[in-house]
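sequence unknown, structure follows:
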């Protein structure tokens, strides 16, 4: 009996903690309400199963507790019960997976009008790169990394000469416009995560990963690394400022292009570059290594 009572108290306490908890999701600031919906459905299904199973366990402990003169009946299997449990388990799993699959389908389908921004992670800071007037990012590789070229851009690639480098951990984005985030790591696993955007993705050494989002609310938000990346993991923070197109253009015009950092001259513009970077792992007209 004490165990049954403790289980009931645990269930009631868990429900109360959920509804009375001050820790809720941050306000949504991107076009990813489908991720929130998938999460709420998962929590609701898990909560129902948690409550029913624990209350059934408490009832069983009370109903079939040991009493003098009563003996348990041995029943090695129950086909009807097993079929019912299998069916309802499958229904619950499908109900949890379906919303996530719908969200994932959108998550990996980059809009054709999405701008492209590269985020580069290293222990323990963020850097960013925007395409220049040719609207295409140049290639990059490890062998090109130097103190003067920390992102490893190919100095011989004309598509990268006008790329805009932002070494400060502050990213600006225009509100209401889709953007494809291309992600690279210079050392270990990192993860680019802005809680208000919901969308996130790992940065994997030797690979180029990506996701997309559309900021819907102006403001300043924290950029976090959501992957344990070493002793300084907790300080790997940045900020993203979502603002009007006019304010964004003014900020971007004040940043330095890669061509200026290596020659001190004005950046070259390749008019033959593609108008848009296609959705996929490549960040420009060629793949990164």
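Done, it's in. Owing to the predicted nature of the structure, the values given are computational and were not obtained by experimental measurement.

Could you use CA atoms for every contact and neighbour count after this?
Fine.

could you show me where the strands are in the chain, in order?
Secondary structure of the chain, counting by DSSP state E: strands at 115-122, 125-130, 164-166, 170-174, 179-185, 190-193, 200-203, 209-213, 219-225, 237-243, 256-257.

The structure to be compared is supplied as follows:
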């Protein structure tokens, strides 16, 4: 009897906690309402199963509790009950899977007019790459990564010369425009996750993954890494700035392209070589100094 009461109180407490809890989804800021719908359907079906099964368990514990003179009925098989359980379980599973499959199909079907950007993850920071005027991202590979080329850009690919490189953990996106986010990792597993967008996808070393979204609200939204990626995992954060098209284009025009970065570094190297040459003594003076 006490166990039946405890189970009923547990069901009531669970319902109240869910209904009154201050911890809930952040306000959505993208087109992925279908992902919220899939989540809500899953929660509803699981809630109905949880409440129904536990209340049924409490009821049977109370009704068939031990009383003098009562004898248990032994029934090792009940085909009718098994068929009912199988049918309703299948309905519940189908109900949870269907909205998710519909949302997933939309999630990986990129619109033809979507812009393309690239997010690169490494321990423990984000980097972003935008196509230049040609609208095409240049090729990149891990073998090209070094101190002077952190994105691994292919220096022989002409399409990459006008690519815009951002190393500040800040991603800018235009409001109301669909964008395909291409994802690469330079070291271990990471996961690009923006809770307000309901958008997330793993970054797998050696594989290029992607998803797409359309930002629907201006503002600043936090980027999280949702895959344990080492001791600095909790610090791997960034921000998405969603702004109108004019502000976005103004910001983008202020960023450095891959071609400009190469030219600047070549100029620095040349200036450094000239300074070294000026600082070095003439060859004859060095020989005389050595002879003395």
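Great, that's in hand. Remember, it's a predicted structure, so these values are computed and weren't measured experimentally.

Helices of the stretch 51-200 of the first structure, residue ranges please.
79-107 (DSSP state H, counting those that start in this stretch).

In CSV, list the strands of the first structure along with distance to residue 62 of the first structure and mean neighbour count.
Rendered in CSV, the data for the strands of the first structure read as follows (distance: least, C-alpha to C-alpha, whole Å; neighbours: other C-alpha atoms under 10 Å):
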stretch, distance to residue 62 of the first structure, mean neighbour count
strand 115-122, 56, 22
strand 125-130, 57, 21
strand 164-166, 65, 23
strand 170-174, 59, 21
strand 179-185, 56, 24
strand 190-193, 47, 24
strand 200-203, 46, 21
strand 209-213, 52, 24
strand 219-225, 48, 19
strand 237-243, 52, 18
strand 256-257, 72, 21
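
Could you check those strands and tell me which one is nearest residue 74 of the first structure?
When the strands of the first structure are ranked by distance to residue 74 of the first structure, counting by C-alpha to C-alpha, first place goes to strand 200-203 at 51.4 Å.

out of the strands of the first structure, which comes closest to residue 85 of the first structure?
When the strands of the first structure are ranked by distance to residue 85 of the first structure, counting by C-alpha to C-alpha, first place goes to strand 200-203 at 34.9 Å.

re the thing from before, among the strands of the first structure, which comes closest to residue 41 of the first structure?
Between residue 41 of the first structure and these, the shortest separation by C-alpha to C-alpha is 19.6 Å, and it involves strand 200-203.

That closest one vs the second structure, mean deviation?
Once the two models are superposed, strand 200-203 of the first structure sits on average 0.5 Å from its counterpart in the second structure (mean C-alpha distance after the TM-score superposition for the first structure).

And that strand, how far out from the chain middle?
The chain centroid and the centroid of strand 200-203 of the first structure are separated by 6 Å, computed with C-alpha atoms, centre = their mean, to the nearest Å.

what's next to it, contact-wise?
Residues lying outside strand 200-203 of the first structure but in contact with it, judged by C-alpha atoms under 8 Å, 6 or more residues apart in numbering, are 121, 183-185, 189-194, 209-211, 227.

Residue in the first structure paired with residue 169 of the second structure?
With TM-score structural alignment as the matching criterion, the partner of residue 169 of the second structure in the first structure is residue 169.

My guess is that match contacts residue 124. True?
No. With contact defined as C-alpha atoms under 8 Å, residue 169 of the first structure and residue 124 do not form a contacting pair (10.3 Å).

In CSV: the strands of the first structure, plus distance to residue 27 of the first structure.
CSV is the format used below for the strands of the first structure (distance: least, C-alpha to C-alpha, whole Å):
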stretch, distance to residue 27 of the first structure
strand 115-122, 23
strand 125-130, 24
strand 164-166, 27
strand 170-174, 18
strand 179-185, 20
strand 190-193, 15
strand 200-203, 16
strand 209-213, 15
strand 219-225, 11
strand 237-243, 14
strand 256-257, 33
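
got the contact list for residue 205 of the second structure?
Listed by C-alpha under 8 Å, 6+ apart, the contact set of residue 205 of the second structure reads 184-189.
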